[in-house]
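Visitor: Any chance you could fold what I've pasted below:
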Amino acid sequence: MVGGLNLSVELQDQLSAGLKGLEGAALNMTPAWAGIANYLVEEAEERFRTETDPAGVPWKPSRRVLDEGGQTLSLSGDLRRSIKPDWGSDFASAGPEASGGAAEYAEIHQRGGIIRARPGVARSKAGHDGSTHFTARALNTPFGPRQSVTIPARPYMGLSAEGVDEVLFIIAEHHQRAAGGGEIVR
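Guide: Predicted structure coming up:
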């Protein structure tokens, strides 16, 4: 070029290494999935701490909490402690372990619903006066026998809008590191 400046920059090696890193990151998302699974557990722990659903709506207090105080869904702490992360090469998840006491009541607390006494034949009992009384099966609750108990939904698993942003950040950070780039600014 006459009378001018010609500047040429070769980025072939750096670009090639960065693209190879991105390819490797896309083929091995396990570190990102692990980060996401652990974040899901942190989010669930936050739900128990604040007694709110993922959108920040407060849980309906349990009758026990209204009568005696304490925290809803935290009497024994079994449900909270049962939430574990799980991940692999193509997934991330978190939730109550599939077996054990907490697994039996995890879904009803997450989604809400009605627990009914098991159907069965009425039983007869002899009364104090010698008469016969028939009793139906009932659920034993701290508040006496009941034919059914309605449990309101108290979602402890799930992501808020900020949580979705955090998951996307974890994925972006995984790819940024693989490409050899610097920190991502939030």
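Visitor: contacts and neighbour counts: CA atoms only from here.
Guide: Noted.
Visitor: What is the subsequent helix or strand relative to the helix or strand harbouring Ile114?
Guide: Counting by DSSP states H and E, the element that carries Ile114 is strand 113-116. Counting by DSSP H and E, the next helix or strand C-terminal to strand 113-116 is strand 123-126.
Visitor: Let's see this one next, to set against the first:
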Amino acid sequence: MRIDYQFDNDEINCSIQGLTSLGQDLRPITRAISMVLAGESEDAFEKEADPTTGQPWPVLSEAYRERLEKKGKNGKMLQRSQGGLAMSLTPDFDAVSAAIGTNKVYGALMHLGGTPAMPAAPAAVKARPYMGLPPEGIIRIVDIINQMHQNALNGQG
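Guide: Sure, this is the predicted structure:
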């Protein structure tokens, strides 16, 4: 024997609609996540450290540092050209993903470092990661997701 019970409750229906709406378009969550990613990169440039590990970036060679200073480029590392790389970082998101990126051609070289297959000058570039998430960033993202779900459950879009 089977029995079904159906009910209609405005509060429950509103909460379900909120979750349904959230499930169809996660832009509120992915937008917030992309802002966390951008913030972590900003911190990396400020601290001159890998955002994921907190390890300081390798220092510049003395000769290269002196060459930059003669050109008047004596600011923070990777920001000596009016902060071009830092300012080029762009958060991006859609309904299912969040990202941060740069359109600077040297962005990957600075982030990943040179490889032996490259000519001598770029091959010598040490990685100075500026994109990534520390544990605190992961916690912030989980909190954002949990808050968005809670808001949806409470009928707050």
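Visitor: Show me what the strand holding Ile114 of the first structure is packed against.
Guide: strand 148-151 (3 or more C-alpha pairs under 8 Å, 6 or more residues apart in numbering; DSSP states H and E).
Visitor: Centre of the chain to the strand it packs on, how far?
Guide: Computed by C-alpha atoms, centre = their mean, to the nearest Å, the separation of strand 148-151 of the first structure from the middle of its chain amounts to 23 Å.
Visitor: what do you get for stretch 108-120 of the second structure?
Guide: 22 Å.
Visitor: Now do the same contact list for the residue nearest the centre of the first structure.
Guide: For the first structure, the residue sitting closest to the mean C-alpha position, by C-alpha atoms, centre = their mean, is Met157 at 2.8 Å. Applying C-alpha atoms under 8 Å, 6 or more residues apart in numbering to Met157 of the first structure gives the contacts Leu40, Glu43, Ala44, Arg47, Asp53, Pro54, Gly95, Gln110.
Visitor: now, which of those residues lie within strands?
Guide: Members of the contacts of Met157 of the first structure lying in strands (criterion: DSSP state E): Gly95.
Visitor: Tell me which of the contacts of Met157 of the first structure persist in the second structure.
Guide: Shared contacts between this structure and the second structure among the contacts of Met157 of the first structure (both residues aligned by TM-score structural alignment, their matches' C-alpha atoms under 8 Å) comprise Leu40, Glu43, Ala44, Arg47, Asp53, Pro54, Gln110.
Visitor: Need the counterpart of the fifth one in the second structure.
Guide: Following TM-score structural alignment, the counterpart assigned to Asp53 of the first structure within the second structure is Asp50.
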